[in-house]
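K.L.:
Just to be clear, the model below is a prediction. Sequence and coordinates:
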Amino acid sequence: MSLPSTQSAVRFDHHGGAEVLDLVEVPVPSPGPGEILIRNVAVGLNFIDIYQRTGLYPLPLPSGLGKESAGVVEAVGEGVTRFKVGDRVATATAPVGAYSQFHLMPETAAVAVPDDISLEVAAAVMLKGMTAEFLVNRAFHVKQGDEILLHAAAGGVGLILGQWAKSLGATVIGTVGSEAKAELAKAHGSDHVILYDREDVAARVKDITKGRGVAVAYDSVGQDTFEASLASLKRRGTLVLFGNASGPVPPFDPLRLSRGGSLYVTRPTLFDYVATVEELDASAAALFAVIRSGAVKVEIGQTFPLAEVRQAHEALAGRKTTGSTLLIP
């Protein structure tokens, strides 16, 4: 079957709110050397998409959007050896442009999707799941007996990370914004749940841990939770900041880390942990393994047609979503 000449894709030419996103018709690209053309079956929605749309993480404009998708290889360029036409693949790294029917990618930026993992699950979990993988295994090595704090425990990364950390023997303390999200977090690894807008998070953490504090706090919220995260750590504890859902953390004096108990703060990004093909394949393999084992169950909370991309962004930014959100081209 021959490929169409045009496709529907999301584009924007200036930074701003969800209203800057437009669904337009663009040419279907042809793969060059080392590239593959993917027909997207499902596309994952992530906070990094919002950061790029608003300009917090600015992109050269005009631009497409989206890093996470899963689909089928429709064409390959010269010299491609990792994949062939018909292979099931998923992506979670640059270049952006996954909000589209077809997506051109370097072969080194895609991974093979095992036959026992659906493409919808792959699209829902690649970026968030590999993020959880490096967070629990490498940014901080979670081990049996650790007590951890997990903000946004009912979000896309939170539901995966909570289950993964629980499977490693950790006690997971999750924070959420509603009773419904509390139940979801409890069903996905959280042993204790704190309603962050009704309770003093740090005080509750110290109460739960009998004054010890947590070994690590995973914080994707940023500005609104930074102080509570620092105050929740035990001596030599680690704060892993991996998002800014409420805005960036203000500058702070590093001397506070000494006064707080020789604390550590790191601001990692997935792309530095899957910088090589070997790292990418290893992270994806670890992710697929925990899904296959049943230790991590993927929660697809909501789906939107690609044409409703603005509504999808508004729902995610407004913290009205649970689990993973998919766009369907």
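P.N.:
That came in fine, so what should we check first?
K.L.:
only C-alpha atoms for contact and neighbour calcs from this point on.
P.N.:
Noted.
K.L.:
now the helices: where do they sit in the stretch 101-250 of the chain?
P.N.:
Here the stretch 101-250 of the chain has its helices, by DSSP state H, counting those that start in this stretch, at 119-134, 156-167, 179-186, 201-208, 226-232.
K.L.:
closest one to Ala215 among these?
P.N.:
helix 226-232 (8.9 Å; CA to CA).
K.L.:
buried stuff in the closest one?
P.N.:
Buried positions in helix 226-232, judged by neighbour count with 16 or more other CA atoms under 10 Å: 226, 228-232.
K.L.:
Give me the neighbour count for the residue nearest to Lys128 when sequence neighbours are not counted.
P.N.:
Among residues not flanking Lys128 along the chain, Val157 sits closest, at 4.9 Å (CA to CA, 6 or more residues apart in numbering). Residues lying near Val157 (other CA atoms under 10 Å) number 24.
K.L.:
got it, and Glu278?
P.N.:
Glu278: 11 surrounding residues under other CA under 10 Å.
K.L.:
follow-up on the earlier one: now, among the buried residues of helix 226-232, which is nearest to Leu45?
P.N.:
Phe226 (24.3 Å).
K.L.:
quick one: the closest one from Val201, how far?
P.N.:
From Phe226 across to Val201, the span is 11 Å (CA to CA, to the nearest Å).
K.L.:
Repeat that for Glu120.
P.N.:
Counting by CA to CA, the gap from Glu120 to Val201 is 35 Å.
K.L.:
Put this next to the first one:
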Amino acid sequence: MTATSSHPQARQALRLPRDFALITVAIDAVMVLVNMALQLWPDSPNAEQLRSAYALPGVWVPMVFSIGMAWVLAAALAWSHGRNALEKRGVDSVARLPQPRVRYGAAYVVVLLLNFYALSPLLYDLQLLFMPGGRLHESLGDTSMRAAMPVFMFLQSVAQLIVLVLGVWVAAWFALRAGRADASDTRGDDVPAGSSPRRAVALVGASVFASLQMWSGAALSRWSSVSQGLDGAGLLVAWVVPPLAAFALAFWGGWLGATAGLSRVRPFRAVAASVLAFALVQIGCIAIALAWLALAVWLHGFNSAGSLVGFALALVLVYTLLAVLLTRAATRGFYRRYL
């Protein structure tokens, strides 16, 4: 770290990644609270019905953890963009930016409003097509709709993920675009060694991986009846444990794949590596599970509860290994030129 880092402006610039993350979560929280207040206001239509629905564990548990996972992902992305700016331009150049926090907050609010008033109504209209009485329901029938509904829910989550990733990037780009001309005379080697880009890569990748795991699980739960009989405690375990485990495994794999010699974060590469790793993990687990089931049926191996438990434990072990190894390989592949 150079001597300029001891100046007040330099210290303020070094706090920019953290401030971006805090601003992101604060704005998201305010938007959620305002939306909930408008929905549950006593004079608003359907307020009593919504209050009764939100009191059900099957409603508030998925909603709370989905919102929380989105906040974690948005905060990690915002932090990584701020970190990437320090690496690319240097502390002195970032310190000379005019009000980057205010500009970021204003741009992020605009992004959220566009998402709320443009994308969300569009996705809701598309979702109505799959509901009973919708156009697709009438033409496809119940059996086809049961298969199409989880696919649509997962694709809807992917669309929201893309909007979230691009929205944070747009806000960060707007906040950091000023002062680009003077970035060429400053290098990013005065960034403190304690804020490693390796950690940022692993954090972003793990957040994306865990988000995809949660949202794909939510889509499958609408298709299957496994989670319908769970009570409040069971729902909490079902919504807490898988995302936390996925986050830990992906963080470990991303940390191993980034290696200590990484010089810059490059957030979009972390996102792409995580998406690729997640897709490969799901494909690998499905292929191994189908092969195991086919072999068990051929050998008549599923004649007891113990064999089913063994199959489940083996699948968990396979998922653990694939999540770490494939995240490591995907991260290293995307960052190979920058090690």
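P.N.:
The structure has been received and is ready for your questions. These numbers come from a predicted model, not from an experiment.
K.L.:
Any chance you could compute the TM-score here?
P.N.:
TM-score of the superposed chains, computed with TM-score structural alignment, normalised by the length of structure 1, equals 0.21; 107 aligned residues with a CA RMSD of 5.8 Å.
K.L.:
returning to what we had before: will you turn the buried residues of helix 226-232 of structure 1 into JSON lines that also has distance to Phe102 of structure 1?
P.N.:
Converted to JSON lines, those look like this (distance: CA to CA, whole Å):
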{"residue": "Phe226", "distance to Phe102 of structure 1": "39"}
{"residue": "Ala228", "distance to Phe102 of structure 1": "43"}
{"residue": "Ser229", "distance to Phe102 of structure 1": "41"}
{"residue": "Leu230", "distance to Phe102 of structure 1": "43"}
{"residue": "Ala231", "distance to Phe102 of structure 1": "46"}
{"residue": "Ser232", "distance to Phe102 of structure 1": "45"}
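K.L.:
which of these lies closest to Thr171 of structure 1?
P.N.:
Ser232 (14.2 Å).
K.L.:
The nearest residue to Gln302 of structure 1 once chain neighbours are set aside: how many residues sit nearby?
P.N.:
Of all residues not flanking Gln302 of structure 1 in the chain, Thr325 sits nearest, at 5.1 Å (CA to CA, 6+ apart). Residues lying near Thr325 of structure 1 (other CA under 10 Å) number 27.
K.L.:
same deal with Thr331 of structure 2?
P.N.:
So Thr331 of structure 2, with other CA under 10 Å, has 29 neighbours.
K.L.:
sorry, back to before: quick one: which of the helices of the stretch 101-250 of structure 1 is nearest Gln7 of structure 1?
P.N.:
helix 119-134 (19.5 Å).
K.L.:
Next, the buried residues of that closest one.
P.N.:
119-134.
K.L.:
tell me the angle of that helix relative to helix 156-167?
P.N.:
Angle, helix 119-134 of structure 1 to helix 156-167, by axes from the mean of the first three to the mean of the last three CA atoms, to 10 degrees: 60 degrees.
K.L.:
Show me what helix 119-134 of structure 1 is packed against.
P.N.:
Applying 3 or more CA pairs under 8 Å, 6 or more residues apart in numbering; DSSP states H and E, one finds that helix 119-134 of structure 1 makes contact with strand 35-45, strand 68-76, strand 88-91, helix 156-167, helix 277-293, strand 324-328.
K.L.:
try it again with 10 Å
P.N.:
Using 3 or more CA pairs under 10 Å, 6 or more residues apart in numbering; DSSP states H and E, the elements in contact with helix 119-134 of structure 1 are strand 35-45, strand 68-76, strand 88-91, helix 156-167, helix 277-293, strand 300-305, strand 324-328.
K.L.:
Same list (these) but as a markdown table, adding distance to Ala217 of structure 1.
P.N.:
Formatted as a markdown table, these follow (distance: least, CA to CA, whole Å):
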| stretch | distance to Ala217 of structure 1 |
| --- | --- |
| strand 35-45 | 24 |
| strand 68-76 | 25 |
| strand 88-91 | 28 |
| helix 156-167 | 12 |
| helix 277-293 | 21 |
| strand 300-305 | 25 |
| strand 324-328 | 21 |
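K.L.:
re the thing from before, if we only consider the buried residues of helix 119-134 of structure 1, which is nearest to Gly237 of structure 1?
P.N.:
Relative to Gly237 of structure 1, the closest of the buried residues of helix 119-134 of structure 1 is Phe134; by CA to CA it sits at 17.6 Å.
K.L.:
Okay, the residue nearest to Gln302 of structure 1 and Gln52 of structure 1: tell me how far apart.
P.N.:
For Thr325 of structure 1, the distance to Gln52 of structure 1 - CA to CA - is 17 Å.
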